[in-house]
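> return atomic coordinates for the entry below.
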Amino acid sequence: MSYDQQSTPITAFELRRQLDGLVYTFVRALGAKGRTGFLREDGPYWIVHHVTLGWVAADFDSNEIMGRPWDLLTPQSPEAPPEGIWVSRKGPKSYVYDLVYI
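As a prediction, this is how the structure comes out:
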């Protein structure tokens, strides 16, 4: 279900790693400088909306992108990241996730 079909705002989602089923939960949060994004429950990892790039996994104050939706053609609402396949990079490794609203 896309965000446009939702009647209530998305407040949380999961990234489910396809390789081994590991699940990360993200919740809507306010950053230190008053910016809204989604914060991972187990650490200071953010998924934020970038004006040019859309939704990405990144630090608010960094230009380093650590993850993003695989299908870049999917329309993105500024309210919540798109469901579907996401990819990430951690050092020399890459991972594939399913982003699912909860």
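> use CA for all of it now, contacts and neighbours both
OK.
> show me the contacts for the residue nearest to residue 1 when sequence neighbours are not counted.
Leaving aside its sequence neighbours, residue 1 sits nearest to residue 83 (CA to CA, 6 or more residues apart in numbering; 7.8 Å). Residues near residue 83 by CA atoms under 8 Å, 6 or more residues apart in numbering: 1, 2, 98, 99, 100, 101.
> from residue 21, how far out is residue 2?
Here residue 2 is placed at a distance of 23 Å from residue 21 (CA to CA, to the nearest Å).
> settle it for me: which of these two has more neighbours?
More neighbours surround residue 2 than the other of residue 2 and residue 21, with 14 against 11 (other CA atoms under 10 Å).
> my guess is that one meets residue 82, correct?
Yes. Contact criterion CA atoms under 8 Å: residue 2 and residue 82 qualify, at 7.1 Å.
> apart from its neighbours in sequence, what residue is nearest the residue nearest the centre of the chain?
Closest to where the C-alpha atoms of the chain average out (CA atoms, centre = their mean) is residue 47, at 4.1 Å. Nearest residue to residue 47, sequence neighbours excluded (CA to CA, 6+ apart): residue 57, at 4.2 Å.
> this one next, for a side-by-side:
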Amino acid sequence: MRGEEAMSPLSSFTFVRHTDGLSHHFERAGERHGRPAFRRTDGNVWCVWSPTDGWHCEISDGLVTAHPLGGRADGPEPPATVWRSFKNDRSYLYDLRTALGAE
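So this is what the prediction gives:
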């Protein structure tokens, strides 16, 4: 668990797909709605928080493409849990993994 006093803010994370291990790396890229925003390093996909959608991923036109499972997530950072992506007729499960303690 991330303790506020000992841990620095999240600077990056990786989504790892359940079916085949494909990974997508995200790095912090400013803020949106007063919370950190993260951009996928190989494309124009963002992981952001909004008052209407909570934490989610979206593409450049604002189309939401992923949410954490288990309901709306409103914490200060994207939750390290299972996320479901959806695009056209496809849907995948991903683990959001952080590298705690990495410098």
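> just give the TM-score of the two.
Remark: TM-score between the superposed chains equals 0.80 [TM-score structural alignment, normalised by the length of structure 1]; 96 aligned residues with a CA RMSD of 2.5 Å.
> of the contacts of residue 83 of structure 1, grab the buried ones for ChimeraX.
The ChimeraX command for the buried members of the contacts of residue 83 of structure 1 (criterion: 16 or more other CA atoms under 10 Å) is given here:
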select :98,99,100,101
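> in structure 1, which spans are strands?
Applying DSSP state E to structure 1 gives strands spanning 12-17, 23-30, 36-40, 46-50, 54-58, 65-69, 84-90, 93-101.
> so for residue 78 of structure 1, which of those sits nearest?
strand 46-50 (6.4 Å; CA to CA).
> mean per-residue distance, the closest one versus structure 2.
For strand 46-50 of structure 1, the mean deviation from structure 2 after alignment is 0.6 Å (mean CA distance after the TM-score superposition for structure 1).
> list the buried residues of that strand.
Neighbour-count burial for strand 46-50 of structure 1 [16+ other CA under 10 Å]: 46, 47, 48, 49.
> would you confirm that the second one contacts residue 37?
Yes. With contact taken as CA under 8 Å, residue 47 of structure 1 and residue 37 are classed as touching, separated by 6.0 Å.
> residues in contact with residue 48 of structure 2?
So residue 48 of structure 2 contacts 32, 35, 36, 37, 38, 54, 55, 56, 57, 58, 78 (CA under 8 Å, 6+ apart).
> widest-spaced pair of those residues?
35 and 58 (15.3 Å).
> closest to residue 6 of structure 1 out of the strands of structure 1?
Nearest of these (CA to CA): strand 93-101, 10.4 Å.
> distance of the nearest residue to residue 46 of structure 2 once chain neighbours are set aside relative to residue 4 of structure 2?
With sequence-adjacent residues excluded and distances taken as CA to CA, 6+ apart, residue 46 of structure 2 is closest to residue 39, at 4.5 Å. To residue 4 of structure 2, residue 39 of structure 2 is 23 Å away according to CA to CA.
> neighbour-wise, which of the two wins?
Shown here are residue 39 of structure 2 and residue 4; by other CA under 10 Å, residue 39 has more neighbours (21 against 8).
> who touches the more buried one in this structure?
Residue 39 of structure 2 neighbours (CA under 8 Å, 6+ apart): 26, 27, 28, 29, 45, 46, 47.
> likewise residue 55 of structure 2?
47, 48, 49, 67, 68, 72, 73, 74, 77, 78.
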